[in-house]
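Asker: Sharing a model prediction with you, sequence too.
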Amino acid sequence: MKWSGVMPAVTTKFTQKDDLDLEMFSINIKAQVDAGVHAIILGGTLGEASTLDDDEKKILIEHTVNLVEGRIPVVINIAEQTTKNSIKSAENAEKYGATGIMMLPPMRYKSTDNETLAYFKAVAKSTSLPIMIYNNPVDYKIEVTLEMFEELLKCENIKAVKDSTRDITNITRIRNRFGNRLKVLCGVDTLAMESLLMGADGWVAGLVCAFPKETVAIFELIRSGRVEEALEIYRWFMPLLELDISPQLVQNIKLAEVATGIGTENVRLPRLPLQGKERDRVLSIIENGMKTRPKLPML
């Protein structure tokens, strides 16, 4: 598990009867793998994690592991309310064949710094899987500070951070303090290119679910030093990337997946498909993006 490159936080596909739609899910995963993504992340916010039961998570992990056939890692997100359930989720992830874990702080309860540290350390000690801490104080109201990472990195299997602080300078602070001991992945689509240029190792991406080739192209071009070519694609992409920084990011991105033929609009209640003026606005952005979709350079 290298914790680098483009890692789609994939959407979970549902049928109109609210069952897992493994047929469409497989189509999307194949598109991601064919585009050259570097890992698959299941059950994140975009994957409607809070609505999935344990059996569904088991099915998704095992099905994805079979689909990718060892070509790329499969990571499962852990977002639980209790330490006990998080440890159980980590045990299950290992049992079902996941390669790594992404972890949020405790859900619903705003834990103190000491509680947050104890939570992460307890799970890390319970599993041999490598862990990426998901640091998103904007949405989840708990920040994992550099001082806290100093303590967490005593756990050898805590390897990376998905940085969603919205603070680009945080990447430099992490590099200055920890060197390459802590891998950094951008967690905000609209800051991806900036983060990669500042030294981030990768991009946990959202709109990649609909546009995998364009997302991978940006990463690979930056890695090859072809910044102007990457910037041209990124500027085209920005109106679409802004669909990721919305409370309705799931509905937005699923609409984009419909446009590119690798998804459906089905969401799980209490979410509903977009309606009215907001649906028209999002569709207009997607339609314009499709009309102006760039020709990608050779990589």
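Answerer: Received it, and whenever you're ready, just let me know what you need. Numbering: from 1, shown residues only.
Asker: hey, let's count contacts and neighbours off CA atoms from now on
Answerer: Will do.
Asker: tell me which element residue 195 is part of?
Answerer: Residue 195 belongs to helix 192-197 when assigned by DSSP states H and E.
Asker: Now do the helix or strand following that helix: distance to the chain's middle.
Answerer: Next in sequence after helix 192-197, counting helices and strands by DSSP H and E, comes strand 202-205. Put simply, strand 202-205 sits 7 Å off its chain's centre (CA atoms, centre = their mean, to the nearest Å).
Asker: and here's the other structure:
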Amino acid sequence: MSFEWKGVFPALLTPFTANEEIDLPMFEKNLQAQLDAGVHGVIIGGSLGEASTITAEEKEQLIKHAIKYLNGKIPVIMNIAESTTKDAVQQAANAKAWGAAGLMLLPPMRYKSDDRETVEYFKTIAKSTDLPIMIYNNPVDYKIDVTLDMFEELIEYSNITAVKESTRDVTNVTRLINRFGGRLKILCGVDTLAVEELCLGADGWVAGLVCAFPKETVTIFNLVKEGKIAEAAAIYRWFMPLLELDIHPKLVQYIKLAATQTGIGSEYVRGPRLTLQGSERDRILKIINDGIAARPVL
């Protein structure tokens, strides 16, 4: 299906049962909550989806199940996070065969490629598929910065059409627009900078806490795009302690606990991650429950 890189795209959690199997009923429950809130697409197999622990077979299961459940209402995007170019090309082919509408593409995993290697990696994948690609630029977590000069080379490929902007430098939104105009759609990839980047012209939001609070996330996006900044800011201020759960190494455990508390997820994770316990769990649970208690009326 054709779509635009605009709006709210949840980076979906991968729900597990207590014995670490995929929990499809819970997956459907969260998908329905996202649909009901009005999100514009979903991303499967990203960092929040525990990409490093799910198998190719499980990714296929999740992609196909989501496509069947959503029935064309919104696009299903597949994340690619591989260590080798060959494997990434294969994943792009798999995504096409399984019916995904587009790709979110990380730089090579494990090896810190230089600029030339990173560009060649992205180019090789882009020319292997006709699916639209969003480059995930997150030098904070993945140690590789996709610079403006690198994007200048990458946009030779017409299917490289968007960037998930996670540099944590909001001025990069302006630099991208100044350099490329509307050639690349820009989606904020850091929950705690979403309103700032949307106000500066970002087209969308690849969101994390949306997995637990979909309606609030979509409402903020819609209000900003309608120019109702004060109304958006009021919800954003309430949301901020929760959004900060997205910028911690344990974001998966924290956001899964939040989704459990809002009834659209479970806190089970797959090893080596462990569910939270003790004072850490109590501290995160208090942040979540305080947020739920003060949840704004939309």
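Answerer: Happy to help now that I have it. Remember, predicted model here, so these are calculated numbers, not experimental data.
Asker: still on that earlier bit, quick one: buried residues of the helix holding residue 195 of structure 1?
Answerer: Neighbour-count burial for helix 192-197 of structure 1 flags 192-193, 195-196 (criterion: 16 or more other CA atoms under 10 Å).
Asker: How many residues are close by residue 53 of structure 2?
Answerer: Applying other CA atoms under 10 Å, we find 15 other residues in the vicinity of residue 53 of structure 2.
Asker: And it, what's its match in structure 1?
Answerer: Residue correspondence to structure 1 (TM-score structural alignment): residue 53 of structure 2 is matched to residue 51.
Asker: what's residue 140 of structure 1 in contact with, if anything?
Answerer: Residue 140 of structure 1 makes contacts with residue 107, as judged by CA atoms under 8 Å, 6 or more residues apart in numbering.
Asker: if I look at the corresponding residue of structure 2 for it, how far off is residue 168 of structure 2?
Answerer: When structure 2 is aligned by TM-score structural alignment, residue 140 of structure 1 is paired with residue 142. Residue 142 of structure 2 sits 13 Å away from residue 168 of structure 2, going by CA to CA, to the nearest Å.
Asker: buried set for the host helix or strand of residue 173 of structure 1?
Answerer: Per DSSP H and E, residue 173 of structure 1 falls inside helix 169-178. Buried positions in helix 169-178 of structure 1, judged by neighbour count with 16+ other CA under 10 Å: 170-171, 174-175.
Asker: Among those, which pair sits farthest apart?
Answerer: Based on CA to CA, the longest span within the buried residues of helix 169-178 of structure 1 runs between 170 and 175 and measures 8.6 Å.
Asker: now the strands for the stretch 101-250 of structure 2?
Answerer: Assigned by DSSP state E, counting those that start in this stretch, the stretch 101-250 of structure 2 shows strands spanning 102-105, 133-137, 160-165, 185-188, 204-207.
Asker: Export the ones you listed to CSV and append columns for distance to residue 272 of structure 2 and mean neighbour count.
Answerer: Conversion of the strands of the stretch 101-250 of structure 2 to CSV gives the following (distance: least, CA to CA, whole Å; neighbours: other CA atoms under 10 Å):
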stretch, distance to residue 272 of structure 2, mean neighbour count
strand 102-105, 24, 25
strand 133-137, 24, 25
strand 160-165, 27, 24
strand 185-188, 29, 27
strand 204-207, 24, 28
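Asker: Could you export these to TSV, including columns for distance to residue 239 of structure 2?
Answerer: Formatted as TSV, the strands of the stretch 101-250 of structure 2 follow (distance: least, CA to CA, whole Å):
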stretch	distance to residue 239 of structure 2
strand 102-105	26
strand 133-137	24
strand 160-165	20
strand 185-188	16
strand 204-207	13
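Asker: mind listing the helices for structure 2?
Answerer: Secondary structure of structure 2 by DSSP state H: the helices cover 24-37, 56-70, 85-98, 115-126, 139-142, 148-154, 171-180, 194-199, 214-225, 229-243, 251-261, 278-293.
Asker: and the gap between the equivalent of residue 282 of structure 2 over in structure 1 and residue 265 of structure 1?
Answerer: Aligned counterpart of residue 282 of structure 2 in structure 1: residue 280 (TM-score structural alignment). For residue 280 of structure 1, the distance to residue 265 of structure 1 equals 14 Å [CA to CA].
Asker: Please say which of these two ends up with more neighbours.
Answerer: residue 265 (21 against 12).
Asker: Could you pull up the residues touching that one?
Answerer: Applying CA under 8 Å, 6+ apart to residue 265 of structure 1 gives the contacts 251, 254-255, 257-258, 273.
Asker: circling back: whereabouts in structure 2 does the helix holding residue 195 of structure 1 align?
Answerer: Residue span in structure 2 matched to helix 192-197 of structure 1, by TM-score structural alignment: 194-199.
Asker: So the corresponding residue of structure 1 for residue 227 of structure 2 versus residue 275 of structure 1, what's the distance?
Answerer: Aligned by TM-score structural alignment, residue 227 of structure 2 pairs with residue 225 of structure 1. Distance from residue 225 of structure 1 to residue 275 of structure 1, counting by CA to CA: 42 Å.
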